[in-house]
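Q: have a look; sequence and predicted model below, questions after that.
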Amino acid sequence: MSRIRPQVRISRRLSTTAGVAVTTATLLTAALSPAAHADTRPSRATAIENAAAALLAHAASLGLTSAENTSVRDVIVDKDGTQHVRYDRTYHQLPVLGGDFVVHLAPDGAYRSADRSTRAPISLASIVPKIASPEAAGLAVNALRAANLGTVLKQVKAKPELIVDALHGTPRLAWRTNAVGLDSLGNPVARTVLTDARTGAQIDAWDSIETAAGDGKSLYSGTVPLQTTPSGSSYQLKDPTRGNTYTGDAQGQTDACILSICISRAPAVLFTDADNHWGSGTTADRASAAVDAQYGTDETWDYYKNVQGRNGIGGDGKGSYNRVHYGSNYNNAFWDDSCFCMTYGDGDGTTFGPLVALDVAGHEMTHGVTSKTAALTYSGESGGLNEATSDVLGTLVEWYANNPSDPGDYLIGEKIVKPGFGHTALRYMDKPSKDGSSADYWSSSVGNLDVHYSSGVANHFAYLLAEGSGPKTINGVSYDSPTYNGSTITGIGRDKLGKIWYRALTVYMTSSTNYKGARTATLNAAKDLYGAGSTEYDTVAAAWSAVNVN
């Protein structure tokens, strides 16, 4: 069991000065909360224009040269008109891993500051690799096989892309290779491998499939309301009120397609029903799992829109889609950016049941939100923060749903685990080490852990920030959260936790943010929302210190 590891850009050129080519991209932007009166905030287009002017004026301090282009990834405009424009970067048209940054502007468009993933200047002697593309592909395939020892892989393929790696020290030319294959059951495996394009040395590697693990009778959430689409004399499990999100049956098939390497993709045969009453609440009816998946999508959409002001996963109002009954006894669920879809396995019945629980849905789709905003690299401490972001916000989706059949808690995946798994949940936020592998506190070696275990530091922080330390019972679940420094923490509540984490993710974090950077990002978010020196600000600082992030 891989611990439910969730999965996890056309432009116009502006005139430039100082030799910097500034490119704006027609990318997706988070929707803003509706105002009760006329909205006088700057528009997205105005924010982009202001940011473009700031890039020209501050090119040197931002480390931009004539060899580099930028493209807009996301735009946030606060209620007071403050603007935050997030950029990706290329160097001689090569993507720069770790080159992303966020420009912060005053309501009048004046430049305030920037958060940069790296401050190292990019200046390469050549962009011609000494290691050829086929050799990089072979090295990545070897790395994929090594990560899956004991498993005979089929249909293994690799696709290298030449990039500049600015994430791992001094910028260098590198191959980013996505290696993919199928295991003995036909389920997908994938690994992204960074290779030095001059020496062939492996720089880093990580799993590419980010996994976790009318009305309808669901497997886990009871009878739930569903918005569907009439079609002739029947109904489609497609929600026109949430971007036409729909759920389909993968019919036990799997993808021969991971990331951008595609042979074929498992189907998503749209579920239909004659009377608009879906499922039976048991696995005997294939529609029951579909009810859970659609309901999870609905609640995640509503949480982000109603609580965080984000209109859909991509911020553009477009719905994703779900595939259930994927593969054979597949013990995973994953979000895939390349199809903008969620995929759920049925589990093996011994360690996991169908992986369509509400917090799993919230977790996985949050990976989509992360990819559209901070794009935290799925490796090292930033990988742990990526996973923790999905745990934290996925948990808040569960609390938001307020479903009596699946009440809110700080347990991850408790509905899907079977006795054969050995624990009552995948992860425990109050004391992450209860799963036997996760870290309660930061140490210099935490970045060497699997990202699902290094996430424990941030999960523990989030629990302490919301609920505080010590023993307590919430919704019938007993918790007892310790602190590294013996301090006593009084929580500020789940709502404020969610507001602070989401703002930190979308405004301040970048692809290389580590735990120290997360402390700074969440303190900046708390200052923006509640003021410097506020109880909320001070509790954020205290909660990080309580998990040894200072």
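A: Nice, I can see it.

Q: could you use CA atoms for every contact and neighbour count after this?
A: Noted.

Q: let me know the outermost residue of the protein.
A: S233 (38.9 Å; C-alpha atoms, centre = their mean).

Q: chain neighbours aside, what residue packs nearest to that residue?
A: Once flanking residues are discounted, S233 sits nearest to A274: 6.9 Å by C-alpha to C-alpha, 6 or more residues apart in numbering.

Q: measure stretch 434-446 end to end?
A: Length of stretch 434-446, first residue to last, C-alpha to C-alpha, to the nearest Å: 16 Å.

Q: if we can go back for a sec, correct me, but the residue nearest to S233 touches G232?
A: No - taking contacts as C-alpha atoms under 8 Å, A274 lies outside contact range of G232: 9.8 Å.

Q: the two: which is more packed in?
A: A274 (13 against 8; other C-alpha atoms under 10 Å).

Q: that one: what's it in contact with?
A: By C-alpha atoms under 8 Å, 6 or more residues apart in numbering, A274 lies in contact with 233-235.

Q: if I look at the residue nearest to S233, how far off is Q236?
A: Going from A274 to Q236 by C-alpha to C-alpha gives 9 Å.

Q: equivalent analysis for G456, please.
A: G456 is 40 Å from Q236, by C-alpha to C-alpha.

Q: tell me which of these two has more neighbours.
A: Between G456 and Q236, counted using other C-alpha under 10 Å, G456 has the larger neighbour count: 32 against 20.

Q: next one: the more buried one from P240, what distance?
A: Here G456 is placed at a distance of 37 Å from P240 (C-alpha to C-alpha).

Q: what strand or helix carries G181?
A: Following DSSP states H and E, one finds G181 within strand 172-182.

Q: tell me the helices and strands packed up against the next helix or strand after that strand.
A: Downstream of strand 172-182, the first helix or strand assigned by DSSP H and E is strand 188-196. Packed against strand 188-196 by the contact rule (3 or more C-alpha pairs under 8 Å, 6 or more residues apart in numbering; DSSP states H and E) you find helix 133-147, strand 172-182, strand 202-207, strand 256-258.

Q: which one of the ones you listed lies closest to S371?
A: strand 202-207 (15.1 Å; C-alpha to C-alpha).

Q: mind listing what K217 touches?
A: Neighbouring residues of K217 by C-alpha under 8 Å, 6+ apart: 223-224, 277-281, 288, 291.

Q: want to compare, so here's the second one:
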Amino acid sequence: MTPRYARRRRTTLAIATAVAAGALLTTGLTSGSSAAADAQGKPALAAAPVLLTAPARAALIQEQQADAAATAGEIGLGAREKLVVKDVVKDADGTVHTRYERTYAGLPVLGGDLVVHESKSGEPQGVTRATKAAIKVASLKPAVPAAKAEQQAVTLAKAAGSEQTEADAAPRKVIWAADGKPVLAYETVVGGLQEDGTPNELHVVTDAATGKKLYEYQAIETGTGNTTYSGTVNLTTTKSGTSYNLTDGTRGGHKTYNLNRGTSGTGTLFSGADDVWGNGNPSNLETAAADAHYGAQVTWDFYKSAFGRSGIRNDGRAAYSRVHYGNNYVNAFWSDSCFCMTYGDGAGNANPLTSLDVAAHEMSHGLTSATAGLNYSGESGGLNEATSDILGAGAEFFANNSADVGDYLIGEEIDINGDGTPLRYMDKPSKDGASKDAWSSSLGGLDVHYSSGPANHFFYLLSEGSGAKTINGVAYNSPTSNGSTVTGIGRTKALQIWYKALTTYMTSTTKYAAARTATLNAASALYGASSTEYKAVAAAWSAVNVG
């Protein structure tokens, strides 16, 4: 036992005592905060996360950051490396999982993130790393000028159809460690607009010694009111003087704005005299706002009820929503830079992309960014997209709204295809004509919306099992790539496993094989390594050719 861990045990004990004493003053754990407490009020699973109030979470982050230098040494990092706390998750049994970003000689290490797991007493329980490579480079002096890296990035963006294209800032020096041997590199972020009018935030990583492109990804991730899709719903709003506005003061201050066909800024906060929003028809600009506001409201409540999570960053603060983006814009997106969800009105401005599962999908991109940070390209990008589909479906079931019942279809309400079919099918992803039902070595070369297929399929099989069945009036028939029969464990448990894997065992570079390991680790922590749930996770992955 090192002096540090002995010191940490005393510190942790003191904080735990303060939390318990201050619970009624909302300075610590909130009552009923267990993430895994079910509808019958059964005790929380020991490895399920608890809901920390903002002050308690901030105190825990501060404590972990204070010990970051010692932690770096104890897990074998070099003298030039430092750890910066990104997030902290505390389980019901007191286990703490601290997610760190890493620097080397003051430079950000892309792909160097890791999670340190510690018991309630501060004893080490392992480290989950994005890379196993030692972070060391021969020189911090670039051989290639920054201007060349910038030119390369802008050229790539233009070739992809970007307009109004220019670098948002000068390239920054980084250490690229997400693939193979770590090297000195530049990261350039290119702005403007993508070909379909979506804002552009293309990240290009260039080798600072050779000028070779190492990696690129798109950081813009493409998810009483009378709504278009969810019927008449109750909305939480704020009264100011004699008028009301779409500000939800009970859920971190979420606001819904009208861009009025614009493509930048926040637009105008929706306000009105009667606290009635929309009329169910998309031609009324308030209707899409009601859908978006409702979607954010439901997703916030879903995170809190299912996982003990207070908002996207788990800090009690809300993102905001923007509706009526662009003209005939057939998409919706999440942006880290504005920390917001944005929705177009679809073809002819007649089908806003504001259905509940789309709203939850976009918010969940923010959650992934705040936790595992799955790179939005290749297999990790597919897992990123699948996470949003999985949590979007979870939120839709949670809402229990008869106008938009829970299902394993993605975007079934918004009719982007024009024939009433959904965007994606979780029971058999290939039904959309492009997604894959199972893993193959070529999966990483697909668009992330299609490489998400095997993970969506895994989640459906884990929840409901294989074969034909009807759920909430929707018929499904889920195959397996190995001809096996999979028995589901139920959506509630499947969600718990995926969420714990995402927040505790996945990193920015996680691919499908590592996702299998992460979900098995989560199932083991939650239900035991010999449990039915653990065996079902293994069987569901094997059924989509991830072994």
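A: Yep, it's here. Keep in mind that this is a model prediction, so the values were computed, not measured.

Q: circling back: closest one of the contacts of K217 of the first structure to R191 of the first structure?
A: Nearest member of the contacts of K217 of the first structure to R191 of the first structure, counting by C-alpha to C-alpha, is V291, at 31.3 Å.

Q: what do we get in the second structure for that closest one?
A: Alignment note (TM-score structural alignment): V291 of the first structure maps to A290 of the second structure.

Q: wait, its match touches G225, no?
A: Yes - with contacts counted by C-alpha under 8 Å, A290 of the second structure reaches G225, the gap being 5.2 Å.

Q: what residues are shared contacts of the two?
A: Shared contacts of A290 of the second structure and G225, defined by C-alpha under 8 Å, 6+ apart, are found at 235, 277-278.

Q: most neighbours of all those residues, which one?
A: The member of those that has the most neighbours, counting by other C-alpha under 10 Å, is W277 with 27 neighbours.

Q: quick one, what contacts the residue nearest to it when sequence neighbours are not counted?
A: Excluding the flanking residues, the one nearest W277 of the second structure by C-alpha to C-alpha, 6+ apart is G225, at 4.7 Å. Shown in contact with G225 of the second structure (C-alpha under 8 Å, 6+ apart): 232-235, 276-279, 287, 290-291.

Q: then G394 of the second structure?
A: Counting by C-alpha under 8 Å, 6+ apart, G394 of the second structure makes contact with 302, 406, 491, 495.

Q: could you look up the SS state of the second one?
A: Translated: G406 of the second structure. coil (DSSP: H, G, I helix; E, B strand; the rest coil).

Q: what about the residue mapped onto K148 of the second structure from the first structure, neighbour count?
A: In the first structure, the residue paired with K148 of the second structure is E135, using TM-score structural alignment. By other C-alpha under 10 Å, 13 other residues sit near E135 of the first structure.

Q: now the helices for the first structure?
A: 44-57, 133-147, 286-306, 358-372, 380-401, 451-454, 456-467, 494-503, 515-530, 535-546 (DSSP state H).

Q: could these go into CSV alongside distance to D80 of the first structure?
A: As requested, the helices of the first structure are arranged in CSV below (distance: least, C-alpha to C-alpha, whole Å):
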stretch, distance to D80 of the first structure
helix 44-57, 13
helix 133-147, 48
helix 286-306, 19
helix 358-372, 23
helix 380-401, 25
helix 451-454, 36
helix 456-467, 26
helix 494-503, 15
helix 515-530, 11
helix 535-546, 20
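
Q: tell me who's in contact with the residue nearest to N477 of the second structure when sequence neighbours are not counted.
A: The spatially closest residue to N477 of the second structure, leaving aside those adjacent along the chain, is A468, at 4.0 Å (C-alpha to C-alpha, 6+ apart). Residues near A468 of the second structure by C-alpha under 8 Å, 6+ apart: 475-478.

Q: what lines up with A468 of the second structure in the first structure?
A: By TM-score structural alignment, A468 of the second structure lines up with P471 in the first structure.

Q: over to L520 of the second structure?
A: So L520 of the second structure corresponds to L523, using TM-score structural alignment.

Q: L353 of the second structure now?
A: Aligned partner of L353 of the second structure by TM-score structural alignment: L355.

Q: unless I'm mixing things up, its match is touching N329, no?
A: No - L355 of the first structure lies out of contact with N329 (C-alpha under 8 Å); the separation is 10.6 Å.

Q: show me the contacts for V356 of the first structure.
A: V356 of the first structure neighbours (C-alpha under 8 Å, 6+ apart): 289, 292-293, 296, 333, 344, 416.

Q: looking at the first structure, name the residue matched to G112 of the second structure.
A: In the first structure, G112 of the second structure lands on G99 (TM-score structural alignment).

Q: related to what we said a few turns ago, with respect to G248 of the first structure, which of the helices of the first structure lies nearest?
A: Of those, nearest to G248 of the first structure by C-alpha to C-alpha is helix 286-306, at 7.3 Å.

Q: mean shift of that closest one relative to the second structure?
A: Helix 286-306 of the first structure, aligned to the second structure and superposed, deviates on average by 0.3 Å (mean C-alpha distance after the TM-score superposition for the first structure).

Q: now the angle between helix 380-401 and that helix, please.
A: Per axes from the mean of the first three to the mean of the last three C-alpha atoms, to 10 degrees, the angle that helix 286-306 of the first structure makes with helix 380-401 is 100 degrees.

Q: what about the most centrally placed residue in the first structure, distance to L505 of the first structure?
A: Centroid-nearest residue in the first structure, with C-alpha atoms, centre = their mean: H367, separated by 2.1 Å. H367 of the first structure sits 12 Å away from L505 of the first structure, taking C-alpha to C-alpha as the criterion.

Q: out of the helices of the first structure, the one nearest H37 of the first structure is which?
A: helix 286-306 (17.6 Å).

Q: what's the spacing between the closest one and its chain's center?
A: How far helix 286-306 of the first structure lies from its chain's middle: 17 Å, per C-alpha atoms, centre = their mean, to the nearest Å.

Q: now swap in stretch 51-64 of the first structure and tell me
A: Distance, centroid of stretch 51-64 of the first structure to centroid of chain: 28 Å (C-alpha atoms, centre = their mean).
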